[in-house]
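S.K.: sequence? don't have it. structure:
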C-alpha cells in the first residue's frame, strides 16, 4: 500500500530533496539524506531477520540517529516501540514483554542497562546506534517494505490506573488521519512549516506531532536534546518556527528568559499547550507577544490531541479546550450513558479518526475503553452551551507530571516491597514546575525513613516517578467499607502535603 509514512518520505525526497527535514543540535539532514539513510537502516533491519509486523524497540534520548532509526523500523515493515531512556531495567522489561519486542536498538552507553534488562526475562536481540550511524554514508536508496492501511506500525505505551503498561496501537490509517485532520482548518498545520520539538521523541508529542507530522507534510523539524529556554528563544527567531507544542512549564521557562522580551516570536502560528492547568498570566504573557496559546485536551489513545481551543477564544475562554475538531467529536455523559446537561459534570468520551483501534494484546482493556463506538477517557469534564469542553478532574487515579502519566499503583507496588511497610498510598501533590508530583503516604513500623523509601524507588523506577514527598505514619490509612484504601479520604487529609512536609528530593 502506498499510503504510509515511508511513501510520504520518498515523495518529499524526490520532489524537494534539498530541503532540510531534521535539524538536531544544529546538524541538519535533507529529505534526500533522510530517505537514503533510513532506507539503509530498514534494509539492515530486514536483513537481520526481522519480519514485517515484528516489534522493534528504539531506546535513547533525542539525537539525530533516533528519528532515522524510527523511520527505518517503519520502512522495514516492523512495528516501532519507542522506549523511554529514563526507565529502569524492570520497567523496560515490562514494556518489552508486553510488546513482544524481538530487537532493541540503543546507544552503546546503554549496554549495561540492556544487559540488566535481559537478565530479568526472555532473550531479545540487542543492537546499538553506532551500527546504524555508519549507514549515513552511501548512495541513493529507496528500500521500503509496504504495510497495509490497518496494520499496526507503532505501539505507544502509556500508564493506566491499574499500574499495568498498555501499548496503544497506531496504524497507518490512524496516523495519517491525524495528520489529515490537523491540516483542515485555517488554524491547522501547513506543508512547508517549521516545528520546534523541546520534548522527548519517545512520547506521543514527539512521535506523532513531531516526527510523523513533519515527514508526512514535508516540514522541517528542529529537535533539541533538552529544554534550554534561552536557546529555544533563539531557535524560534533563527528558524522562524511556526509550530511549538509542550506542557505549561515549557512555555513558562521560555517566557522567563530575558531574550523572550527582545525576540520576535510572531512566526508561531500554532502554539499548543496541555498536560496541566494553564494560568491566565501565561496566556497573557504570550498574547502580548502576538502568540495565542491554544489549550488542548487529549490522550495517547486519541493521537495526543482530541480538541484545542480556536485561536480567537484562546484568551477569552481560558478554562476550556475547544469543542472537538472537524471529524473528532466529544461529549460529556452520565454514568448511565445519557448526555450530561451544560455545566453538569460527567465523563468525557470521544470518537474520531485518530482514536486507537485498541491496546496491544489486551482485549479486556480495549473493551473497557472502547464502548459503543466511543473512547471512554476516564476523565471528568463539563460542556458549556456552545459545546466547549472543560476538564475538571480525572476519574482514573493518575498523576501527570510535566505531561507524563504516572500510575500511583505502580509506585505503591514498589514501595510495598520494602521491609517494614504495612500499607502505602501514592497521591498527587501540587508542583509549581511540573504541575503534579508523587507523594507517598506510608504506614510503617519503626526504622523506616523517607530516605530509605526514596533510595528503594530510585533503584527500581524512573526518576520522575520517585516521590518528592514521603510521609511516614504509624496509624493505618483510612479505608472504605469494602476494605480498600480510601484515596478520597487520603487526598483530603494530605491536601496540604506541600506546606506541611518538606520535599525529600
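M.R.: Noted; the coordinates are in hand. All values reported here derive from a predicted model rather than from experimental measurement. Residues are numbered from 1 along each chain as shown.
S.K.: Could you use CA atoms for every contact and neighbour count after this?
M.R.: OK.
S.K.: Endpoints of stretch 95-115, how far apart?
M.R.: 15 Å (CA to CA, to the nearest Å).
S.K.: check contacts around residue 22.
M.R.: By CA atoms under 8 Å, 6 or more residues apart in numbering, the residues touching residue 22 are 28-30, 64, 220-223.
S.K.: One more pass at 6 Å, please.
M.R.: 28-29, 220-222 (CA atoms under 6 Å, 6 or more residues apart in numbering).
S.K.: Which of those ranks first by neighbour count?
M.R.: Counting neighbours by other CA atoms under 10 Å, residue 220 leads the contacts of residue 22 with 28 neighbours.
S.K.: Next up, a structure to set beside the first:
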C-alpha cells in the first residue's frame, strides 16, 4: 500500500534512525525522533477531529513545527494549508474561509494576528498554539505531542491524494489554492535528485519561507526524501546566513534573488569559510546577472531554476556546466517533466521565437481549490499554461522572456522588461530596477523605469539612463520616464509587485 510522503520518515527512521533530520536553533532531531513527533502530532490531530481530506491551516514560521505539521497531516490524509503570516488579517481570513479549515496551528509570535482573526466570522473551530503564553481556550502543541501515543497511523494514502494546498501570491487578484498531491511532491523530489548532484549526506539551510513553494520544495522536501539534514532559520539576515554556512558546513542553499543580492553586500564576505557550499540555487524571480557573476567568480556552483507553485515547483534548471556559457537561461526541463513553447493557437514556435511556456508531468497540480473555471483555463489537455513568455535557443535551452502580463507593446513593438532590467542592474548606482508600461496616446504604451539607488546623493535622470543604455538595446526599448524610489515593493517571496507599481501610474 502506498503511504505517501509520510512514509519517507518511516523508512528513514528505520534505516537512518540516528541521522540528523531537522535543526531549529538549539533543537536537533534525528529521523527517529522526528518520526515519533510526527506520529504523536498526527494522532493528536485525529483526537481533535481532523479527518482525511480536511484542510488544516497554519500560521507558522520556519520552525520544526511547520515540517512536523505538514508530515502529520500527510500521514492521516489531511491537507496542510500554510498561510503567509505577512498578510493582513482580511487576507488571512479569506484563505481560512476559502479553504474551509476548521483547525489552525499558529506560532505564538502570530498572536496579535490570530487575536484579530478570532473576532471575525470564520470556519475555524480549534486553535493549536506553538510556543508560550497560549490563549486559555487553545490547545498547546507540545502538550498534544506529550499526551498522544506514538503508534504509526494506518491510513490508505495514495499518490493522487492531495496533501498540500498553497495559495498563490494573488498579485493579479484573490489568491487561489493550488492543490498539490503526494505524487506531485514525490516526483518533484525525484526530478531534483536526477538534475542536481546531492545525496543523503548533504544539508541545506531553509531560510526562504516554508509557506512558499520555493522554501518548502526546492531543497527541503527533496532532501528529506533522500535522508539529508534540514537547518531551519525563521529570519533572513545576510550575515547570519553566512555564519550558519560557516558553522554548520551547509552544502546547499536556495534563496530568492533579493536574498542572493543581499549576500553580495556582506562587507566581510571573505571572512566566512563557505567552502562547504556546493550547490547554490536561485528561483522565484529572474536573478540579476550581476549576482550570478558574483558567486561564479568565487567558485560557488550557482544554478538558476524556474518553477511555479502549480508545478510543485520544478520546471527547469540551468546546470553548473552551462552557467557561464548560457548565462541568462533557466536551462532545460528535468527527466520527468515536459515543456513546450506555443503561440496563441497552441502551435509550437520555432527556436528563437517567443511564446507561452506550458508544462506537463507528474509534478503539475490537480487544480485550484473550488475554482473549476480557473482550473480549466490553466490546465488544458494535461498541459499547465504558465503565463510566462519564453523561447528556446538552437540547443534547446529555455530563456524566460517575461510574464505575459508584463510585456509592453509600444508602437507595435513587443518589449520585454527583463531585458531592460538586466542591463539596468549593471549600472554602478542602481540597486533595484523594475520596468513597466504606461499608457501613451501616441505609442499605446511608453516605457518607465523605477529604480532604487546605491547612493542617493548621486541622482539619475532620464538622460543618464539613455546614455547608459545607448548602443546596448534598440532605441525604442530605452525608458522615456525614470522614477527613483527608496525601495521597490515586493511580496513575501521577493517578487517585485509590478501591479502595485502600475497602479501608481
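M.R.: That came through fine. The structure presented is a predicted model; accordingly, all values stated were derived computationally and were not measured.
S.K.: just the contacts of residue 22 of the first structure now: which is nearest residue 352 of the first structure?
M.R.: residue 221 (26.2 Å; CA to CA).
S.K.: Make sure the closest one is actually in contact with residue 195.
M.R.: Yes: between residue 221 of the first structure and residue 195 there is a contact at 5.0 Å, judged by CA atoms under 6 Å.
S.K.: Counting neighbours, what do you get for residue 289 of the first structure?
M.R.: The number of residues near residue 289 of the first structure, taken as other CA under 10 Å, comes to 16.
S.K.: Show me what it lines up with in the second structure.
M.R.: Per TM-score structural alignment, the equivalent position to residue 289 of the first structure in the second structure is residue 298.
S.K.: ditto for residue 167 of the first structure
M.R.: Per TM-score structural alignment, residue 167 of the first structure is aligned with residue 177.
S.K.: contacting residues around the residue nearest to that match when sequence neighbours are not counted?
M.R.: Distances taken as CA to CA, 6 or more residues apart in numbering place residue 167 nearest to residue 177 of the second structure, at 4.2 Å, with adjacent residues excluded. Residues in contact with residue 167 of the second structure, defined by CA under 6 Å, 6+ apart, are 175-178.
S.K.: Correct me if wrong, but residue 303 of the second structure is in a helix.
M.R.: No: looking at residue 303 of the second structure with DSSP: H, G, I helix; E, B strand; the rest coil, it is strand, so not inside a helix.
S.K.: If we only consider the contacts of residue 167 of the second structure, which is nearest to residue 311 of the second structure?
M.R.: The nearest one, if we look at the contacts of residue 167 of the second structure relative to residue 311 of the second structure and count by CA to CA, is residue 178, at 9.2 Å.
S.K.: picking that back up, of the contacts of residue 22 of the first structure, closest to residue 494 of the first structure?
M.R.: The closest of those to residue 494 of the first structure turns out to be residue 222 (CA to CA; 42.1 Å).
S.K.: Which residue of the second structure is paired with the closest one in the alignment?
M.R.: Using TM-score structural alignment, residue 222 of the first structure pairs with residue 231 in the second structure.
S.K.: what's the mean distance for the helix or strand hosting that match versus the first structure?
M.R.: Assigned by DSSP states H and E, residue 231 of the second structure falls within strand 229-232. Here the mean offset of strand 229-232 of the second structure against the first structure after fitting is 0.6 Å, by mean CA distance after the TM-score superposition for the first structure.
S.K.: Wait, residue 443 of the second structure touches residue 410, no?
M.R.: Yes: taking contacts as CA under 6 Å, residue 443 of the second structure lies within contact range of residue 410: 5.2 Å.
S.K.: who has more neighbours, those two?
M.R.: residue 410 (20 against 13).
S.K.: ok, now how distant is that one from residue 344 of the second structure?
M.R.: 20 Å.
S.K.: what does residue 195 of the second structure give?
M.R.: 31 Å.
S.K.: of these two, who's got more company?
M.R.: residue 195 (17 against 8).
S.K.: residue ranges of the strands in the stretch 301-450 of the second structure, please?
M.R.: 302-307, 314-318, 338-342, 355-360, 367-368, 379-380, 383-392, 398-403, 408-410, 413-415, 430-440, 444-453 (DSSP state E, counting those that start in this stretch).
S.K.: pretty sure residue 127 of the second structure is in a strand, no?
M.R.: Yes: in this structure, residue 127 of the second structure lies within a strand as judged by three-state DSSP.
S.K.: Residue 104 is in contact with that one, correct?
M.R.: Yes: counting by CA under 6 Å, residue 127 of the second structure does reach residue 104; the two are 5.0 Å apart.
S.K.: what does stretch 179-198 of the second structure contact?
M.R.: With CA under 6 Å, 6+ apart as the criterion, stretch 179-198 of the second structure contacts 4-5, 159-165, 222, 334, 362-363, 365-368.
S.K.: Return the residues in contact with residue 19 of the first structure.
M.R.: Going by CA under 6 Å, 6+ apart, the list of residues near residue 19 of the first structure reads residue 30.
S.K.: how about it, what's its partner in the second structure?
M.R.: Using TM-score structural alignment, residue 19 of the first structure sits opposite residue 19 in the second structure.
S.K.: State the distance from that match to residue 32 of the second structure.
M.R.: 8 Å.
S.K.: ok, now how distant is residue 252 of the first structure from residue 332 of the first structure?
M.R.: 31 Å.
S.K.: ah, wrong one, I meant residue 109 of the first structure
M.R.: Counting by CA to CA, the gap from residue 109 of the first structure to residue 332 of the first structure is 47 Å.
S.K.: more neighbours, the two?
M.R.: residue 332 (27 against 11).
S.K.: just checking, what residue in the second structure corresponds to that one?
M.R.: That one, residue 332 of the first structure, aligns with residue 341 by TM-score structural alignment.
S.K.: Wait, that match touches residue 359, no?
M.R.: No: counting by CA under 6 Å, residue 341 of the second structure sits too far from residue 359 to count as a contact (9.0 Å).
S.K.: what residues are shared contacts of those two?
M.R.: Contacts common to residue 341 of the second structure and residue 359, judged by CA under 6 Å, 6+ apart, are absent.
S.K.: quick revisit: what's near enough to touch the match of residue 222 of the first structure?
M.R.: 22-23, 205.
S.K.: Now go through the residues you listed and say which are in helices.
M.R.: If you go by DSSP state H, those have nothing in helices.
S.K.: As CSV, these with distance to residue 466 of the second structure would be great.
M.R.: Listed next are the contacts of residue 231 of the second structure as CSV, based on distance: CA to CA, whole Å:
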residue, distance to residue 466 of the second structure
22, 51
23, 50
205, 41
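S.K.: measure the residue of the second structure positioned farthest from its centre to residue 448 of the second structure for me?
M.R.: Among residues of the second structure, the one most distant from the C-alpha centroid is residue 442; the distance is 39.4 Å, by CA atoms, centre = their mean. Distance, residue 442 of the second structure to residue 448 of the second structure, by CA to CA: 15 Å.
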